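Trainee: Sequence first, then the predicted structure, then my questions.
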Amino acid sequence: MWKAALLFLGAAALCAATRSDDIAFKKHHLDPGAAESCAFADINGDGRPDIVSGDHWFEAPKWTRHKFRELPFQNNYIDDFSDLPLDVDSDGHIDLVTAHWFSRKVSWWKNPGKGKGVWKEGGVDTGMNTEFAFLVDMDGDGKAREILPQYGGKAITAWYEFKGGRWVRHQVAGQSHGHGIGAGDVNGDGRIDILTPKGWLEAPAPGVEGNWVHHPDWEFKEHLGFLYVHDVNGDGKTDIVSSNAHDYGLFWLERTPNGWKKQVFEDVWSQAHATALIDLNGDGRKDFISGKRFLAHDHDPGARDPLGLYWYETVPGPQGKGIYWARHIIDYGSMAGGGMQIPIADIDGDGDLDFAVAGKGGLYLFENLTRQPKAAK
C-alpha cells in the first residue's frame, strides 16, 4: 500500500515552487458559450489542426465556427464530457467519439467530409453515465484507436474497439473501481494495463479475453482524474501521476521496494479534472499541465476560488537526487478553466506546443510564443 507524504525538501521530491514563466502563451477567447470539453483534429483535411467543442468545430487558422450537431444542455452543463478525434470507419475523414454523462452513453459522430453540414450520430454503448474517456492502444498495434471510458457509479470497466463495422465491448471488470482511470504498462510485460483509484487491472496475455487480475496496491476515496504511467524520477521504475478532480491536490505515486508512496506536489487549488502529461519545454522530461475546472460540482472544496491554468516542470533535485515540480502560472483569475480535457497540438507549425481548454467560461486557445509561427498560406 502507499504512504502519504508531502515533502518540501528531500531526495524523493519537493512540493511545487513557483518559477519564472519562461514559456509565454497568448490567450485567444474563441467562443463564450459554456462548454466542458474540446479536442484538436484536422476536420476539413487541409492539414491544419481545427478545434472541436460542444456543438461546433472551429476552422483554423481564423477559427471560424461551424455547427455540426445538437447536444442537450442540462443542469448548467452541455452533455459533452470528452471529445476523441478518430477516423472510426477508415474513410479518410476524422470522426468524433463523445462521452455523455446525462445521456448515459458513448457516441460517435460521422464526419460527412470536410466537416460541412450535420454529422450523423452512431452508438458505441449506452446505459452508463460517462464522465470522461480517452483513446489508447489496447491491442498493441501501435495505434491509439481503442476507447477507454470512465463510467460512473457501479458500472463496469471496459474498453471498445471498432471491428467488422461495429463497436465491440471488452469487459475488464464488473465494477468501475471509482472515479478516475488510466492505462499503461505497470509491470513491464509489454501489455497495456488499466489503472483505477482502487488499484490496477493486469492485462492478460494476447488472445486471452477477460481474466484481468485486479491488484489492490492502492486505494483512494477521492475522485481522481486521469492516471498516467510514467517514470517520474528516472530511477527506471514505473510511477503514476494523477490529480484530485473534485478536491485539492496533484500527486504522484512513487514505486519503492516497500510499495507505492504518495508524493503530493500541489495542494493550493482544487478541481484539477483535466490534465496532460507531455514534454512542454522540450528538455526531454515530461511535464504536467492542469487547471482548475470552472464549477465542476456545486459543493466541491474551493469551488468558488479563482480559476488558474498551470504547468509543472520536473526539475532534478540537488546533486541530481530526486526531482521537484516547479509550478509555472499560465493564466490566473480569468474565466479560462481547465475543463474536462487539455488537448495539445502545434497549431501553427512553429515547432512548439499549444493547448486549448473549454469550460463554463467558454473555449480558449493558448498559443505558445516560444517560436515564430509559419505564415499562413
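Mentor: Sure, I can see it.

Trainee: switch to C-alpha atoms for all contacts and neighbour counts from now on
Mentor: OK.

Trainee: what's the closest non-adjacent residue to A173?
Mentor: The shortest distance from A173 to any non-neighbouring residue, by C-alpha to C-alpha, 6 or more residues apart in numbering, is to T157 (5.0 Å).

Trainee: then this one, side by side with the first:
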Amino acid sequence: MTVSRCRVLRFYDRQQSRLARLVIMGFVGVTLMCFMARLVPAQESNENKRELIRFDRIQLTDVYYSEGAHAGDLNGDGQADAVYGPYWFEGPAFQQRHELYPAKPQDVNGYADNFFSWVYDFNKDGRNDIFVVGFPGTPAYVYENPGAAGWDKPWPKHEVFDWVSNESPHFTNLVGDDTPELVCTRDGFFGYATVDPDAPLAAWKFHTISDRIAAERFGHGLGVGDVNGDGRLDVLMQSGWFEQPTDLNSPRWVLHPANFTARGGAEMYAYDVDGDGDQDVITSLAAHEFGLSWFEQVQDGDRIDFREHKIMGDRRSQNRYGVLFSELHSVNLQDIDGDGLKDIVTGKTYWSHHRQSPMWDAGPVVYWFRLVRTPNGVDWLPYEADSQAGIGRELSVLDVNNDGLLDMVVGGMRGAHVLIQKRAQVSPGDWDAAQPKPYNGPVDDERQDDQASGFGERVPGALEGEELKVARVSGGHTSNQIMASFNKGKWSNNAQLFWTGGKPGDELELVLPIKTSGRYQISAAMTKAVDYGIVTISVDGQSLGEARDLYNRPDVVSTGTVDLGQAELAVGDHKLVVKLQGANPAAVKAFMFGLDFVQLKQL
C-alpha cells in the first residue's frame, strides 16, 4: 500500500498557520467528535494550551461501488485525488469526479466487483495509473492514465494478473527491486506477482513461496514486514510467517508457525511496538467478528515466538477503555499524531457479511488507537475518527491535502469518504474531557456473539456435533470426546465429535436434519490443534466455502463460529460431508478433525 509520510509541525505559531490554511481551503464536511491530544511546548500566553485532533468528513458518494478506496495524484497538479470503484475525484475539494469505466452501482446484499485500488505510474510516462483488484479469485487490471484529453472517457484497461485471492492483498516492494509486487495468494499458494519493467502492462509472473496451504479463493489475514530483523521483508499470515530467503530463486520460503489468529483478520504488520528492538506483530483476529491484538516477539535461543496482548476483544471489558466493535476487515498502521510512534487505524466494515456477523447493525465507526509507551508497558488509546463512514476491505491513510497531517480515505457499503485531519488548541479542561476514560463496567459482561460463554453450556439452537448421526466414514473412526481438560478454548456442551485415523481423501458423512424447507445460513464451530488437518465441507454435494486449516500450535482451541455458506434445504435429511484435504506443513500429520456444533439460520 502506497502511503505518504509527513512531518508534523509542533510549535503553536506554525500550528496557527496550518489551521488558517485548512480554513482557507474550505473543505466541506461534517465535524465529528473524535480525539486525542498532545501537550504543546510552552510559549508565553499559550503555555497552557493543548492540542486536539479531530477528523472532518467529506462524502464522495453514498453509492456502493467498491470495498475499498485509495488516493494519489492522477492529474499532475500536486494534489492527491481519491479513487473509489469506477470514479476518481479531483483533490483537494473532491467535488469533480471522472469515470475510469462505466459506473454501475453494486448490490449491497452481495459484493462488489471492485475491492482494492492503488495509484502507481506503471509505464513511467509521468502519469499515475490505477491498479485494481476485484472480487477474490478474479483477475487484476491496470487502468492506464490517458492524460487530460482522455479523462472523461473510459481509461485503457489491461489485465495483468489472472487470479488474486486473499482478502488483504498488498501492493508493496517486497523483494527490494525498483517496482512494487502484488503479495497475495493464488490457487491455494502464498506468493507474489512481479511486474516486468520492460512490459509493465503485460501479464505479471506469480512466484509461489509456500505449499498449497492457503484458501483457494478467499482467505483472511496477510502482511509484509521484516519479522526477524535480517533486512529482508517476510510474509505474514494467520498461522505464521514465511522467511524471505537470500536466494529468491528458492522455490519455497521457510514457514515459521505462530498462533496469531484462528480465523484470520486483515492486513498484518511487523513493528516494534514495545521499543525493545525486535519486531512484534499487529493483526485483527477475525475479519467478520471481533478482536485486535499485538503479539510481542519473545526469543528462546534462536527460536522466535510470540506472546499475545489483546487490544480489543468480544466484550467491552476486554478493552481498557470499554471500546467494542466488530468486523475489523481492514487495518492500517501509521503515525497519526506525529509523535514518532505508529498508531493503528481500523474500523467497522459495515455489512461485511450482511446479517451474519455479530453486531452487524452497530454503528459504522472509524477508530485510531494511539500507541503510548510507559514504564508500565504499552497502551493503545482509542479515539473515534468518525461514526458514520465505516470502512471497507481497504482503508487508506495518507496526506491528501499537503498540510503535513495524515488523513483517511475509506470506501465500502456506505459509499466513500475522505476524513481530513484537523487540530485545535484547547484548554486543559477541554483536553481532559476528550480523553478516553478507563472502563469500569462489568468484567464478565455477555459475549456479543452466540458462542457458549462457559464450559458445559450449549449454544442455543445448535446441532451438537457429538449428537449428529454418522452415516459414513471412509477411513478411521469417530467418537465423542469430552473437552473439559482443554482449558484454552470453549466447546458447546463441553464435547465434540472426534474423527481420527483418516487420511487425505477420506470423507466423514453426517446426517443434517431439516424440519422446515427454506434457504439457510450454515455455520459451524470446529477444533484446532497441532495434529489436526485441512478440511473442506459440503452439503448435498454443494461446497461450503474454502478449505479450513485446523492447525494450531501449541494449544487445543476452538475456531469459534465460522460461517460456511448458504444452501436451499428441503424438509428431511441431508448429507453434510467433511473431506480431509491434507495438513499444514508444520502440523503433526495425524489428520484429526473435531466438530463442536453446526448452526442453521433460516434466511
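Mentor: Cool, the structure landed. Source: prediction; values computed, not measured.

Trainee: what's the TM-score for these two chains?
Mentor: Their TM-score after superposition, calculated using TM-score structural alignment, normalised by the length of the first structure, is reported as 0.86; 348 aligned residues with a C-alpha RMSD of 2.2 Å.

Trainee: returning to that earlier point: now do the residue nearest to A173 of the first structure: how many residues are near it, please.
Mentor: Using other C-alpha atoms under 10 Å, T157 of the first structure has 23 neighbouring residues.

Trainee: which one in the second structure is aligned with it?
Mentor: By TM-score structural alignment, T157 of the first structure lines up with F190 in the second structure.

Trainee: OK, contacts around the aligned partner of I344 of the second structure in the first structure?
Mentor: Aligned by TM-score structural alignment, I344 of the second structure pairs with F288 of the first structure. F288 of the first structure makes contacts with 275-278, 311-313, as judged by C-alpha atoms under 8 Å, 6 or more residues apart in numbering.

Trainee: Please indicate which of the residues you listed has the highest neighbour count?
Mentor: In the contacts of F288 of the first structure, the most neighbours by other C-alpha under 10 Å go to T275, 28 neighbours.

Trainee: OK, contacts around that residue?
Mentor: Applying C-alpha under 8 Å, 6+ apart, the residues contacting T275 of the first structure are 225-226, 243, 288-291, 338, 341-342.

Trainee: go with 7 Å
Mentor: Residues in contact with T275 of the first structure (C-alpha atoms under 7 Å, 6 or more residues apart in numbering) are 226, 289-290, 341-342.

Trainee: Over to Y364 of the first structure?
Mentor: Counting by C-alpha under 7 Å, 6+ apart, Y364 of the first structure touches 27-30, 336, 356-358.

Trainee: how about the contacts of T275 of the first structure in CSV, adding distance to D300 of the first structure and neighbour count?
Mentor: Listed next are the contacts of T275 of the first structure as CSV, based on distance: C-alpha to C-alpha, whole Å; neighbours: other C-alpha atoms under 10 Å:
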residue, distance to D300 of the first structure, neighbour count
F226, 18, 28
I289, 21, 25
S290, 17, 26
Q341, 19, 30
I342, 21, 22
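
Trainee: rewinding a little: tell me the one of the contacts of Y364 of the first structure nearest G140 of the first structure?
Mentor: Closest approach to G140 of the first structure among those (C-alpha to C-alpha): A356, at 28.8 Å.

Trainee: Surely the closest one is in a helix?
Mentor: No - A356 of the first structure sits outside any helix when classified using DSSP: H, G, I helix; E, B strand; the rest coil, being strand.
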